[in-house]
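J.: Task: produce atomic coordinates for the following.
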Amino acid sequence: MQVSPVARKFPPRAVNAEDAAIGGRLRAARVLAGLSQTVLGGRVGISFQQIQKYEKGHNRIGGSRLQQFAEILNVQPGYFFTATATDAAALPAESFANRREAIEMMQLFGGIQDPAARRALRTIAAALVGIKLEPQPIAVVTEARAALPPTIDLEAA
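T.: Have a look, this model is predicted:
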């Protein structure tokens, strides 16, 4: 197989860490907004394959396109730049923040209005992974107990 002269001059571009970080933030915002790649692509006039390339960092996202995404996803344009290249390089592509389950858990947790219930859920999650949290003041523990169903015992956790 013969390689074209153009291919020799322009080898495939490696994924840049900043592009991957911006793409990861795009994916997180899209999933939090409850949009599929197809729907997001349709709203800006591109294919879902192009959204995939953006999210993986294979293609760079221009400024005007980032502005469109920010408006659709209801985030500030600067949101896409909060992760740095070193942050992205330190995390594997399938890091916790990029998993759908993690994003769903954040959505659910954010929907819990009662602060005591949020603290109780945090305590349960810590116990499940074997992390001992710093002691809370007595009033906070009492609040958390009151928010739990009677079958859950914080002392056993």
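J.: When you work out contacts or count neighbours from here on, use the C-alpha atoms and nothing else.
T.: Noted.
J.: Please name the residues that touch the most centrally placed residue in the chain.
T.: Closest to where the C-alpha atoms of the chain average out (Cα atoms, centre = their mean) is residue 28, at 3.6 Å. Counting by Cα atoms under 8 Å, 6 or more residues apart in numbering, residue 28 touches 97, 98, 103.
J.: how does it look with 10 Å?
T.: Residues counted as contacts of residue 28 (Cα atoms under 10 Å, 6 or more residues apart in numbering) are 22, 34, 55, 80, 97, 98, 99, 100, 102, 103.
J.: next one: residue 101
T.: Listed by Cα under 10 Å, 6+ apart, the contact set of residue 101 reads residue 107.
J.: quick one more, to check against the first:
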Amino acid sequence: MRKVRLAHPVDLHVGKRIRQRRWLVGVTQQQLAERVGIKFQQIQKYETGANRVSASRLWDIADALDVPVSFFFDGLESSDTENAETHDSVPADLMGDKEALDLVRSYYAIPENQRRRLFELARVLSDVA
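T.: Below you'll find the predicted structure:
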């Protein structure tokens, strides 16, 4: 009889952060796997928390995604409050939302001078609401 292992909350959090960063920089699971030297199925397992990421592999993933290893642990203290909201009524897991990540990626694709004007417009609109 096989023992079923439930994913540890830290493994789930690290996997979610890998997926978030990968989406943010526009890298597929296949591309990340190739950069790290593994199969894309392994990236899938890391992202779902089904498999734990070893320290050396996490180092390689951080290098491939151009972030410090600590990035994958950011926000861990509040990970058990998954549905909590921050003081600005922004969902705690905003960067776990693919639409939000696409919006951020699109925002940074806008030329800087236009991006600043868009940012100021968003600020004014949010103050009105």
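J.: Please state their TM-score.
T.: Once superposed, chain against chain, the TM-score is 0.78 (TM-score structural alignment, normalised by the length of structure 2); 117 aligned residues with a Cα RMSD of 2.1 Å.
J.: before we move on, back to that, tell me the residue in structure 2 aligned with the residue nearest to the centre of structure 1.
T.: Structural alignment (TM-score structural alignment) places residue 28 of structure 1 against residue 20 in structure 2.
J.: What is the three-state secondary structure of its match?
T.: Here residue 20 of structure 2 is helix, with the state taken from DSSP: H, G, I helix; E, B strand; the rest coil.
J.: Is the equivalent of residue 12 of structure 1 over in structure 2 part of a helix or strand, or is it coil?
T.: The alignment partner of residue 12 of structure 1 in structure 2, by TM-score structural alignment, is residue 4. Secondary structure, three-state DSSP: residue 4 of structure 2 is coil.
J.: give the contact list for the nearest residue to residue 68 of structure 1 once chain neighbours are set aside.
T.: Leaving aside its chain neighbours, residue 68 of structure 1 sits nearest to residue 44 (7.0 Å; criterion: Cα to Cα, 6 or more residues apart in numbering). Remark: with contacts taken as Cα under 10 Å, 6+ apart, residue 44 of structure 1 is in contact with 65, 68, 69, 72.
J.: Output the residues you listed as CSV; include the columns secondary structure.
T.: Shown next, in CSV, are those (three-state DSSP):
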residue, secondary structure
65, helix
68, helix
69, helix
72, helix
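J.: Can you say which of those residues are buried?
T.: Among these, the ones that count as buried by 16 or more other Cα atoms under 10 Å are 69, 72.
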